[in-house]
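1. what follows is a predicted protein model with its sequence.
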Amino acid sequence: MRISQLDGRAVGLWGWGREGRAAWRAIRARLPSLPLTLFCSEGEAADAAALGDALLRPRTGADAEALAALDVVVKSPGISPYRPEALAAAAHGTVFVGGTAQWFAERPDARTLCVTGTKGKSTTTALLAHLLRAAGVRTALAGNIGLPLLELLDAEAEAWAIELSSYQTGDVAASGTRPGIAVVTNVFPEHLDWHGSEARYVADKLALLTAGRPRIAVLNAEDPRLAALDLPDSEVRWYGRGDGWHLRGDALYRGDEAVLDTAGLPLPGRHNRGNLCAALTALDAFGLDAAALAPHARGFLPLPHRLQALGERDGLRWVNDSISTTPHAGIAALQLYPGPRTAILVGGHDRGLDWGVFADYVRRHPPGVVATMGQNGPRIFEALREAAAEGGFALRQAADLEAAVAAARAALGPGGGVLLLSPGAPSFGPYRDYAERGRHFARLGGFDPDAIAAIPGLGIA
């Protein structure tokens, strides 16, 4: 739905975070006289009122009746369309649309490289932008990575590297615009509270492919869900197998051609080097010589809160992986920092994910300490009791991050080691987002939280 199609309709905004404010600005720029109802919190209502927009009417609480009174609601990504009040309003005819859908509808000719996946989507998107720019292509880096697309509605770029969460993939299909290239790194259960079930999460995540019908789909051959897909409307290019971009130990190959030794790249962990394979496959699909661009990965600046080495304090290496929101991400972190001198901090907002796979891993590859924390900390603690006894690692339970840090340091004792924040769960509750959680971890270690927080390359360059 284009913004011009909102004219003359009863329109609401639901959510007043960065995405909500970007939607307001975009609508105002094109429809300055359109009345808007804003559903938000009390504090956000005061912030919105301070803008001086007489046609923006904030109200707290979005019930089914209020939503059903509107023709269209522009919804922020974090608000699930499966909430009862949204479903009830939709049944009465209210149309829910996201800012991502509006951007795609407004920019059908943009050359887009859309990236999603349970793990690796941010790094893959940022790598794409970095390598496109190394090729001299004017590139936008935007989307779920930290810059709403609507903030760049009227900007021009030769390529758009766009990260999409599972909350946004359906928006692309809803826009009626086919993405040029769609990259999917992997699919594991996540965000079950938003989607309502694992099956719906998988369907929503894969909507970028199944409903979006990209011209070219770049897929990870090592992911069984992706390998089983049939995409008759898309050309599929695989990475992670012998006829495409793949790894042999630390060596990066395109088919049988050895291209690069990845050992010295600023991409911690084998999974991040797999993200490089995804980015290079997308670059080939875009029409560039990816093999010639691959060495430019040496100049990539890693993203914050993703296996970010903060430094050393009192013999401990502090590693901030606050972006980790699934048990699989915690496993990937332990693969990079294995052994009895590693203490991992896990837990946070409870989405109902199964921690059995994590328990199996630490039973077979025990760290020194696992400290649980947060809302689902007690549930994780119980899930790991047997694994701790069999694997021989220390298991500690704490109420919050500060207490978990203290418990982990005490359990490690003297002699150095790694203190690894890789929660495997969202930060909701005590923190606004994973970045705030990562900054708190940095402060606890005596590091400057502002110095570790910037995302390199956002916007157009």
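-> Ah, there it is.
2. only C-alpha atoms for contact and neighbour calcs from this point on.
-> Fine.
3. any idea how far the helix or strand where I331 lies is from the middle of the chain?
-> Assigned by DSSP states H and E, I331 falls within helix 327-336. Relative to its chain's centre, helix 327-336 lies at 16 Å (Cα atoms, centre = their mean, to the nearest Å).
4. what residues sit buried inside it?
-> By 16 or more other Cα atoms under 10 Å, the buried positions in helix 327-336 come out as 327-335.
5. which strands and helices lie in contact with the very next helix or strand once past it?
-> Sequence order places strand 342-346 as the next helix or strand after helix 327-336, per DSSP H and E. Here strand 342-346 touches strand 369-372, helix 401-412, strand 417-421, going by 3 or more Cα pairs under 8 Å, 6 or more residues apart in numbering; DSSP states H and E.
6. after strand 342-346, which helix or strand is next?
-> helix 356-364.
7. please, which helix or strand holds the nearest residue to G176 once chain neighbours are set aside?
-> Counting by Cα to Cα, 6 or more residues apart in numbering, the nearest residue to G176 once its immediate chain neighbours are dropped is A105, at 6.8 Å. Under the criterion of DSSP H and E, A105 resides in helix 99-106.
8. right, and the helix or strand after the helix or strand where H246 lies?
-> In this assignment (DSSP H and E), H246 forms part of strand 245-248. Per DSSP H and E, strand 245-248 leads on to strand 251-254 as the next helix or strand towards the C-terminus.
9. for that next one, buried residues please.
-> 252-254.
10. related to what we said a few turns ago, what's next to the strand holding H246, contact-wise?
-> Residues from elsewhere that reach strand 245-248 (Cα atoms under 8 Å, 6 or more residues apart in numbering): 238-240, 252-255, 273-274, 277-278, 280-281.
11. most widely separated two among those?
-> G255 and R273 (15.9 Å; Cα to Cα).
12. looking at these two, which is more packed in?
-> Higher neighbour count among G255 and R273: R273, with 24 against 15, using other Cα atoms under 10 Å.
13. second structure for comparison follows:
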Amino acid sequence: MRISQLEAIAAGGGRIALWGWGREGHAAWRAIRAHAPALPLTLLCNAAEAADAATLGDALLACETQVDAARLSACAVVVKSPGISPYAPDALAAAAAGTRFIGGTALWFGARAAPGEVAAGTVCVTGTKGKSTTTALLAHLLRCAGRRTALAGNIGLPLLDLIDADADAWAIELSSYQTRDVAASGVRPDIAVVTNVFPEHLDWHGSEQRYVDDKLALVTQARPRIAVLNAADPRLSALALPHGEVRWFGREDGWHLRGDVLHRAGDAVLDTSALPLPGRHNRGNLCAVLTAIEALGIDAAPLAAAAADFVPLPHRLQTLGTRDGVTWVNDSISTTPHASLAALDVFRGRRVAILLGGHDRGLDWQAFADAMRTAAPVAIVTMGRNGPRIHDLLQPLAATAGFSLHAADDLESAVGLARSALARDALAGDGVLLLSPGAPSFGAYRDYTARGRHFAALGGFDPDAITAIPGLGIA
């Protein structure tokens, strides 16, 4: 859908609304106003957001602070912020009544090409884990290749803020909340990358199967010219796509790792052990990036070494520094048990105290508990709303698996308990205090960034110095 279509719908008496007034909602308003200054809009939001919107001085923007099925059904099109689930009862009722829900991603793609056409140079990246690092690394290497590249999307810059921009290539991160928007736009992405798929965001999607279906819509419904998929992921390796070409990474006939050595088919290309990509999973992301670059028609092998200059993203296995012989690691982006296991694997062989827990999305922690039987850290501290559930699951294992288990009320007390655990029989310089909660931050914090900033402050590190995402925008 294009913004011009919104104007046509409004001219025919249809009501156009924005739902949500966060970063994406603001971007949608700016883009629509830039292209349709006379389009009447309704903003569905809370009272504080309505007060903020009133400061814009937009006489054609009406605010409503009550959102229900009737109000949504009165709209022809609702431009919805990604964090709002279309599976909520009011949204489902409105959709059944004929309201069309779209997101900013659909509007941006609608502006790039006509329905059925490929938006040249667009590389959409999704996956349960690793999508941000993969997207940022992709932008970095494309820029090293001399391509004017945009880095945008879920990573921190809404696509609609770049609706009128030009670039040779687009490195676009998409969450599972946004992937169906690409298909809804009717415009095909050039390349679609999926790093992995395992359960996440079940409260938004409503079920594990719906989450998987929504995540994979980027390749099953959006019809990319080329899909780049992880051969090591069971769901992806079993996927049969009805259209387009598939290129695999993590397989011996393509980009893959043998130990720490990066290979292109049978050719050794680079020792990855010194790259600023902590964990084998992150080096696997390099394989995804190089495969996507080749899909764009660029020789990727000469670019692999440029990964050494990549600046890692904040809140993703981010080493903050050392205090009293303990290394502080901020992995606040970790929102699944799988992510917490991957983080522990990075520090295998070191004395780790891990902080677990946060908002309870109902994810199953049994696989994490099973792994603790043979690969437990020195200490586990649970916290947050799902902390008691995790604690109860781990309690029977603590004595036999040889880890100490603690329960905390909040992050500050969790840090104190972890530091005390590491101080007992500590080996100088070998301790790791790891925030990898395996759960969202909602309730206690605005987002994972706020949680990571608080963690940094508790360690005596400057929160402002550790939070900037390098490379956003076009360069």
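-> That came through fine. Worth saying up front: this structure is predicted, and the values here are computed from it rather than measured.
14. TM between them?
-> TM-score of the superposed chains, computed with TM-score structural alignment, normalised by the length of the first structure, equals 0.99; 461 aligned residues with a Cα RMSD of 0.9 Å.
15. returning to that earlier point: can you tell which of the helices and strands packed on strand 342-346 of the first structure is closest to G17 of the first structure?
-> Nearest to G17 of the first structure, of those and by Cα to Cα, is helix 401-412 at 25.0 Å.
16. returning to what we had before: give the buried residues for the strand holding H246 of the first structure.
-> 245-247.
17. hang on, the earlier thing: mean deviation of the helix holding I331 of the first structure from the second structure?
-> Taken against the second structure, helix 327-336 of the first structure registers an average deviation of 0.4 Å after superposition, with mean Cα distance after the TM-score superposition for the first structure.
18. other SSEs contacting that helix?
-> helix 356-364.
19. against the second structure, where does the helix it packs on fall?
-> Mapped onto the second structure using TM-score structural alignment, helix 356-364 of the first structure spans residues 366-374.
20. mean deviation of the matching stretch from the first structure?
-> Compared with the first structure after the fit, stretch 366-374 of the second structure shows a mean deviation of 1.0 Å (mean Cα distance after the TM-score superposition for the first structure).
21. so which bits of that stretch are buried?
-> Using 16+ other Cα under 10 Å as the test for burial, stretch 366-374 of the second structure gives 368-369, 372.
22. let's have those residues in JSON lines, adding distance to P82 of the second structure.
-> Listed next are these as JSON lines, based on distance: Cα to Cα, whole Å:
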{"residue": "F368", "distance to P82 of the second structure": "29"}
{"residue": "A369", "distance to P82 of the second structure": "32"}
{"residue": "M372", "distance to P82 of the second structure": "35"}
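23. what is the nearest of those to L472 of the second structure?
-> Closest to L472 of the second structure, out of all of these and judged by Cα to Cα, is F368, at 34.0 Å.
24. quick one, what contacts the closest one?
-> Here F368 of the second structure is in contact with 337-338, 341 (Cα under 8 Å, 6+ apart).
25. show me what R313 of the first structure lines up with in the second structure.
-> Under the alignment (TM-score structural alignment), R313 of the first structure maps onto R323 of the second structure.
26. its match against L458, yeah?
-> No - R323 of the second structure is beyond contact range of L458, at 10.8 Å (criterion: Cα atoms under 8 Å).
27. where do the helices sit along the stretch 51-200 of the second structure?
-> Assigned by DSSP state H, counting those that start in this stretch, the helices in the stretch 51-200 of the second structure fall at 69-73, 89-96, 104-112, 131-144, 179-185.
28. the first one aligns to what range in the first structure?
-> In the comparison with the first structure, helix 69-73 of the second structure aligns to the range 64-68 (TM-score structural alignment).
29. ok, back up a step: what range in the second structure matches the helix holding A105 of the first structure?
-> Mapped onto the second structure using TM-score structural alignment, helix 99-106 of the first structure spans residues 104-111.
30. can you list the buried residues in the matching stretch?
-> Buried residues in stretch 104-111 of the second structure (16+ other Cα under 10 Å): 104-111.
31. same question, stretch 437-450 of the first structure
-> 437-442, 444-445, 447, 449.
32. over to stretch 350-370 of the second structure?
-> 350-361, 363, 365, 368-369.
33. excluding its backbone neighbours, what's nearest L290 of the second structure?
-> Nearest one to L290 of the second structure, counting by Cα to Cα, 6+ apart, is A300 at 5.6 Å.
34. which residue in the first structure aligns with that neighbour?
-> So A300 of the second structure corresponds to A290, using TM-score structural alignment.
35. over to N386 of the second structure?
-> In the first structure, N386 of the second structure lands on N376 (TM-score structural alignment).
36. which residue is the nearest non-sequential neighbour of the aligned residue in the second structure for W194 of the first structure?
-> In the second structure, the residue matched to W194 of the first structure (TM-score structural alignment) is W204. Using Cα to Cα, 6+ apart and skipping residues adjacent in sequence, the residue nearest W204 of the second structure is S85, 5.4 Å away.
37. what's the distance between the aligned partner of that neighbour in the first structure and L67 of the first structure?
-> Correspondence of S85 of the second structure to the first structure, assessed by TM-score structural alignment: S80. Between S80 of the first structure and L67 of the first structure the computed distance is 14 Å (Cα to Cα, to the nearest Å).
38. between these two, which is the more surrounded one?
-> Legend: neighbour count by other Cα under 10 Å for S80 of the first structure and L67, higher for L67 (29 against 16).
39. now the more buried one, nearest residue through space, not along the chain?
-> A89 (5.7 Å).
40. how about that neighbour, what's its partner in the second structure?
-> A89 of the first structure maps onto A94 in the second structure, by TM-score structural alignment.
41. was I right about its match contacting S73?
-> Yes - using Cα under 8 Å, A94 of the second structure is in contact with S73, at 4.4 Å.
42. so V329 of the second structure is in which element?
-> strand 326-330.
43. what about that strand, how far off from the first structure?
-> With mean Cα distance after the TM-score superposition for the first structure, strand 326-330 of the second structure averages 0.4 Å from its match.
44. report all helices and strands that that strand contacts.
-> Using 3+ Cα pairs under 8 Å, 6+ apart as the test, strand 326-330 of the second structure ends up in contact with strand 318-323, strand 431-435, helix 448-458.
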